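*Asks:* what shape does this take:
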Amino acid sequence: MRDPQHLFEAAHRLMAQSDGGAALERAAKLMQAAADLNHAGAANNFGAMLQYGRGIALSLDRALIYYQKAAELGLAEGAFNLGFMHLHGLATNKDAVLARRLFEQAAAGDDVDALTHLGRMAMLGEGGAQDFAAARGYWTTGAKLGDGRCAFNLGIANAGGHGAPPDFKMAYAWFLEAEKLGNETAPTELKKLRPIMSEIEIEDAEKLSREMRISAN
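*Replies:* Next up is the predicted model:
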């Protein structure tokens, strides 16, 4: 029997060496072969190739099948991709409840995309109960994993008083953290907050941000 890991690595080498054409088609065949031998990463990657038509004809129906396989094999990214398809009704009916459950599965594996989406769904009550504390918890976990979107969302939640009274110092601290993590919108939000905060409040927020960096590391 062929080694699925070797097939997976060979597919990646071909993908890295080519912008398309025959090499990419060969990579898709190798990726499928590895996926069919129950390689979780290959199942997820082949699902993506099918979803976007890379090296193989685009097929959302087949992409759904391979994402399902990756999720069942325990890959967090596969669970997220499967949940995303159910959330948006790609090759299946829209099902926010199932999507939220799949995102929770992915979040258990520290998938930051899932944590970002879960926070939004919990904040809005989409696919389940509205839970502001849970939303903040998901985003805090994501931010500590280095995701700038989650840090930014925490800034918005604190500034807007979603689930708690507005806290501009905490909002400022999270926007600083988001900026450090590469979020391009965070500087705009910092600029909005500065005129309505005192120098002492900004200093306190900067101290909070430094403490966040320590806790994240």
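*Asks:* switch to C-alpha atoms for all contacts and neighbour counts from now on
*Replies:* Noted.
*Asks:* return the distance of the strand or helix carrying M123 from the chain's centre.
*Replies:* Element membership for M123, per DSSP states H and E: helix 112-124. Offset of helix 112-124 from its chain centre (CA atoms, centre = their mean, to the nearest Å): 9 Å.
*Asks:* elements contacting the helix or strand following that helix?
*Replies:* Counting by DSSP H and E, the element after helix 112-124 in chain order, helix or strand, is helix 132-144. Secondary-structure packing of helix 132-144 (3 or more CA pairs under 8 Å, 6 or more residues apart in numbering; DSSP states H and E): helix 112-124, helix 148-160, helix 199-216.
*Asks:* one more, so I can put them side by side:
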Amino acid sequence: MANPIKAFFAGLRADTARAGSMMDGNKAFARGDYGGAWLYFSHAANAGVPEAAFNLGLMRMNGQGLPADDEQAARWFRQAAEQGVVEAQFNLAQMYDQGRGVPQDFVEATKWYRTGAEQGHSLSQWNLGVRYQEGRGVPKDRDEAAKWSRLATGK
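*Replies:* Modelled structure (predicted):
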């Protein structure tokens, strides 16, 4: 039988290492060391830190540390989005909406806008309302459009 105390401290060490990689990555990024930031964020993302995957998506989208690559950005955003990072959900929705790095797919874009909207992300709420207003990726529905637009604006 595994020793629960050893397991606890092993988990604590792993959490500390992930947090350290994020902090070091943020410091490297802030000083313009995008290559260093990429290494730290990659380590953290591969260890399961969703915010690190989001940062890698932004870096690939903007060409920081490596050349811009929308397909790779979408891959990192998806990893973070599936782990609940609302900004990654929004960015992935935008990529599907525009066909950047992924095939244009209004239904998939709507899915990710809805995921973010349901978590209270106002830009996702607004975009979901527009989709219902225009019937893009969902059937036109003025009531749903109004509901999501009101939520987005706080009215």
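*Asks:* of the helices and strands packed on helix 132-144 of structure 1, which stretch is the most buried?
*Replies:* helix 148-160 (a mean of 25; mean count of other CA atoms under 10 Å).
*Asks:* what span of structure 2 is that helix aligned with?
*Replies:* Mapping helix 148-160 of structure 1 onto structure 2 (TM-score structural alignment) gives residues 122-134.
*Asks:* what about that stretch, how far off from structure 1?
*Replies:* Using mean CA distance after the TM-score superposition for structure 1, stretch 122-134 of structure 2 ends up 1.7 Å from its aligned counterpart in structure 1, as a mean over the superposed pairs.
*Asks:* residues near V138 of structure 2, how many?
*Replies:* V138 of structure 2 is flanked by 15 other residues according to other CA atoms under 10 Å.
*Asks:* enumerate every residue touching it.
*Replies:* Residues near V138 of structure 2 by CA atoms under 8 Å, 6 or more residues apart in numbering: V107, T110, R131, Y132.
*Asks:* and these as TSV, adding distance to A14 of structure 2?
*Replies:* Formatted as TSV, the contacts of V138 of structure 2 follow (distance: CA to CA, whole Å):
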residue	distance to A14 of structure 2
V107	38
T110	36
R131	42
Y132	44
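*Asks:* list just the nearest of those to L56 of structure 2.
*Replies:* Taking CA to CA as the measure, L56 of structure 2 sits nearest to T110 out of the contacts of V138 of structure 2, at 23.2 Å.
*Asks:* can you name the residues that contact the residue mapped onto the closest one from structure 1?
*Replies:* Mapped onto structure 1 by TM-score structural alignment, T110 of structure 2 lines up with R136. Counting by CA under 8 Å, 6+ apart, R136 of structure 1 touches G119, L154, A157.
*Asks:* just E9 of structure 1 next, same as before
*Replies:* For E9 of structure 1, the contact set (CA under 8 Å, 6+ apart) is empty.
*Asks:* work out for me the element it sits within.
*Replies:* Using DSSP H and E, E9 of structure 1 sits within helix 4-17.
*Asks:* in the helix or strand following that helix, what's buried?
*Replies:* Sequence order places helix 22-36 as the next helix or strand after helix 4-17 of structure 1, per DSSP H and E. Under the neighbour-count criterion of 16 or more other CA atoms under 10 Å, helix 22-36 of structure 1 has 23-35 buried.
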